[in-house]
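Asks: Could you look at this predicted model? Sequence included:
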Amino acid sequence: MSIRISNLTCGYKGHAVISGFDAVVEQGSVFCLLGPNGVGKTTLFRTMLGLLPAIGGSVEVDGEETLHCSDKHRAKLLSYVPQAHTPPFAFTAADVVVMGASAVGGMFGRPGVSNYDVAQRAMDELGILDLAPRAYTELSGGQRQMVLIARAVAQGSRYLMMDEPCASLDLGNEARVLEAVKNLARKGFGVVMTTHSPAHVAQCEARGVLLMRDGSRVTGGVEELLDPQALSRAYGVDVAVGKAACGQGPDVLQTTLCGPVVR
């Protein structure tokens, strides 16, 4: 059971940004698209979600091709967690999660009791059931992000696509979101996550990484790609990689700028 990406070429108006990309994302694992801003992570991500037409190649989810299927069917296979989301009305957090539980219904269908039950289970699974009655627009950035993850879980897909889920979050909320990502993978979800921070890759225990820079890319394991030389080439600065002890918990990866810009 996996997402299988084969020879995927994507870009805009026929101009390829990424060509011939191959990857496999297994259920129960996290795959990170890592790299600095502007290297094509979002373009690849949007193509996989069907938001941009692919120039070539295929994306299969558990053997089903998704690039040319209907939006309704794709919603059964892939769930999406955006960087940020502000609804036009002050929905409760529960209402936002219910939108995921009813995503595969008709356009004008109204959510039923079963949809609210699914939403409640998703929020409970993520430990945010106490947020259910609160206005989504009044929540903190970290709380909103957890609600968006619950919405994706409620959608019923076993694969979650997360676009910079820690963008603009403080250190505490960043840690909570990454812990949620790690726990979802442990429960059997497959997660594809974009990030510009190498530390996020280690903190969510990603099994696979795509490291991108200026149109070039390298795929591999975490130990291979979270290497000082590989990161220095990708980000254009001299980087040191180490681990910091964190109380009784696991060591946390740290990256440190330690020299001039790499040319």
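Replies: Arrived safely, thanks for sending. None of these values were measured; they are calculated from a predicted model.
Asks: contacts and neighbour counts: CA atoms only from here.
Replies: OK.
Asks: Strands along the stretch 151-263 of the chain, start to end?
Replies: 159-163, 190-195, 208-213, 216-220, 237-244, 252-261 (DSSP state E, counting those that start in this stretch).
Asks: Mean neighbour count and distance to F91 for those - can I get that in CSV?
Replies: Below are the strands of the stretch 151-263 of the chain laid out as CSV (neighbours: other C-alpha atoms under 10 Å; distance: least, C-alpha to C-alpha, whole Å):
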stretch, mean neighbour count, distance to F91
strand 159-163, 24, 22
strand 190-195, 25, 26
strand 208-213, 24, 36
strand 216-220, 15, 40
strand 237-244, 16, 41
strand 252-261, 13, 37
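Asks: how about these in TSV, adding distance to G11?
Replies: Below are these laid out as TSV (distance: least, C-alpha to C-alpha, whole Å):
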stretch	distance to G11
strand 159-163	17
strand 190-195	17
strand 208-213	15
strand 216-220	14
strand 237-244	27
strand 252-261	29
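Asks: before we go on, here's another structure to hold up against the first:
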Amino acid sequence: MNAELITLQEVVFGYDRRKPAVIEGFNLSIYEGSITAILGPNGVGKTTLLKLVLGWLKPWSGKIHLNGKPLEHYSRREMGKQIALIPQSEHTPFEYSVLEYVLLGRTPYMPPLGLPSSSDEMIAYEALEQAGIAHLSDHSIIGLSGGERQLVLVARALAQQTKILLLDEPTSHLDLSNKHRLVNILQRLKENGTTILMTTHEPDIALALSNQTILIANGRILAAGPTDEVVNSGSLTQVYHLPIKIINLDGKKQVLWL
């Protein structure tokens, strides 16, 4: 079995101690070279979980470890070399070019107030090519479509060259063609040893990509384990509160809601 990269032990978190916790008693292991999908409807704590793993939020109780080391023992620069995030969306206050924006992924490797090197620029351009948007490198990020901006966020994370990649609803702004492109990118990253933790409310994405799936509802883990075992008609019906059926089509599982 591959090594555990990220572990959560009895993690509890909320935004207001006068209200119920958003994350309640999470125990979770993320293994090296795997893709883990956090699956559940909107508002159940999926994004909060990613922010906890990044160290942006501190648990009320419980422990989070990265490579066996407590998360709080890492500096922000060290974390930036370990974990990259692809958020659902991101406000951009300045009119960066696409290449300039992707170069922000090189920040953990640059000295304070330092400028990108030619090597940084080459890595950023290769990330744009990998995301399929190198032709946009000189375009302003302000004028891009939602799908194009999502792929720029993908490229920025690729330029960060981390061993762990977190994705928050990565397909939410993508059309079918770009969704297919992203799935292929993630599959290649997994083959090259990248560990991926992603949230989604699309069971089809979990079935297409993940080794392990965690089903969440109301801040609690309902089921966790190999995706083929966890993602089934009964569990999805329980999580989404509507009749769901999984069928096999040309050797692939497809999700139908009835």
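Replies: The structure has been received and is ready for your questions. All figures in this text were calculated on a predicted structure; none of them were measured in a lab.
Asks: Quick TM-score on the pair, please.
Replies: TM-score for the superposed chains, counting by TM-score structural alignment, normalised by the length of the second structure: 0.89, backed by 252 aligned residues with a C-alpha RMSD of 2.0 Å.
Asks: To R121 of the first structure, which of the strands of the stretch 151-263 of the first structure lies closest?
Replies: Nearest to R121 of the first structure, of all the strands of the stretch 151-263 of the first structure, is strand 159-163, at 16.9 Å by C-alpha to C-alpha.
Asks: So which bit of the second structure is the closest one matched to?
Replies: Taken onto the second structure by TM-score structural alignment, strand 159-163 of the first structure occupies residues 164-168 there.
Asks: re earlier: of the strands of the stretch 151-263 of the first structure, which approaches A16 of the first structure most closely?
Replies: Taking those one by one with C-alpha to C-alpha, strand 216-220 is closest: 12.3 Å.
Asks: Tell me the gap between that closest one and the middle of its chain.
Replies: 18 Å (C-alpha atoms, centre = their mean, to the nearest Å).
Asks: cool, stretch 18-25 of the first structure as well?
Replies: Per C-alpha atoms, centre = their mean, the centroid offset for stretch 18-25 of the first structure relative to its chain is 16 Å.
Asks: now what about it, what contacts it?
Replies: Stretch 18-25 of the first structure has contacts (C-alpha atoms under 8 Å, 6 or more residues apart in numbering) with 2-11, 31, 40, 44, 57, 190-192, 208, 215.
Asks: Throw together a PyMOL command that grabs the buried residues out of these.
Replies: This is how PyMOL selects the buried members of these, with burial counted by 16 or more other C-alpha atoms under 10 Å:
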select buried, resi 2+3+4+5+6+8+9+10+11+31+40+44+57+190+191+192+208
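Asks: mean deviation of the match of strand 159-163 of the first structure from the first structure?
Replies: Once superposed with the first structure, the aligned residues differ from stretch 164-168 of the second structure by a mean of 0.6 Å; criterion: mean C-alpha distance after the TM-score superposition for the first structure.
Asks: quick one, which of the strands of the stretch 151-263 of the first structure is nearest to I149 of the first structure?
Replies: Nearest to I149 of the first structure, of the strands of the stretch 151-263 of the first structure and by C-alpha to C-alpha, is strand 159-163 at 8.4 Å.
Asks: Output the contacting helices and strands for the closest one.
Replies: helix 41-48, strand 79-81, strand 190-195 (3 or more C-alpha pairs under 8 Å, 6 or more residues apart in numbering; DSSP states H and E).
Asks: residues in the second structure aligned with the first one?
Replies: Following TM-score structural alignment, the partner segment of helix 41-48 of the first structure in the second structure covers residues 46-53.
Asks: try the last one
Replies: Residues 195-200 of the second structure are matched to strand 190-195 of the first structure when aligned by TM-score structural alignment.
Asks: re earlier: just send the helices and strands packed on strand 159-163 of the first structure back as a markdown table, with distance to A167 of the first structure too.
Replies: Output for those, formatted as a markdown table (distance: least, C-alpha to C-alpha, whole Å):
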| stretch | distance to A167 of the first structure |
| --- | --- |
| helix 41-48 | 13 |
| strand 79-81 | 12 |
| strand 190-195 | 8 |
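Asks: mind listing what Y109 of the second structure touches?
Replies: Contacts of Y109 of the second structure by C-alpha under 8 Å, 6+ apart are K81.
Asks: Check the spacing between it and L115 of the second structure real quick.
Replies: Distance, Y109 of the second structure to L115 of the second structure, by C-alpha to C-alpha, to the nearest Å: 10 Å.
Asks: One more: P70 of the second structure?
Replies: In terms of C-alpha to C-alpha, P70 of the second structure sits 32 Å off from L115 of the second structure.
Asks: likewise E10 of the second structure?
Replies: 42 Å.
Asks: One more: G62 of the second structure?
Replies: On the measure of C-alpha to C-alpha, G62 of the second structure and L115 of the second structure end up 39 Å apart.
Asks: Now for the counterpart of Q130 of the second structure in the first structure, how many residues are close by?
Replies: In the first structure, the residue equivalent to Q130 of the second structure is E125, according to TM-score structural alignment. When neighbours are defined as other C-alpha atoms under 10 Å, E125 of the first structure has 15 of them.
Asks: how about the helices of the stretch 51-200 of the first structure, start to end?
Replies: 71-77, 93-101, 113-125, 141-154, 171-186, 198-203 (DSSP state H, counting those that start in this stretch).
Asks: Would you reformat the ones you listed as TSV and include distance to V239 of the first structure?
Replies: Below are the helices of the stretch 51-200 of the first structure laid out as TSV (distance: least, C-alpha to C-alpha, whole Å):
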stretch	distance to V239 of the first structure
helix 71-77	38
helix 93-101	40
helix 113-125	37
helix 141-154	28
helix 171-186	21
helix 198-203	11
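Asks: Which among these is found nearest to A84 of the first structure?
Replies: Using C-alpha to C-alpha, these put helix 141-154 closest to A84 of the first structure, at 7.3 Å.
Asks: circling back: and the match of Q130 of the second structure, how close does it get to V59 of the first structure?
Replies: 29 Å.
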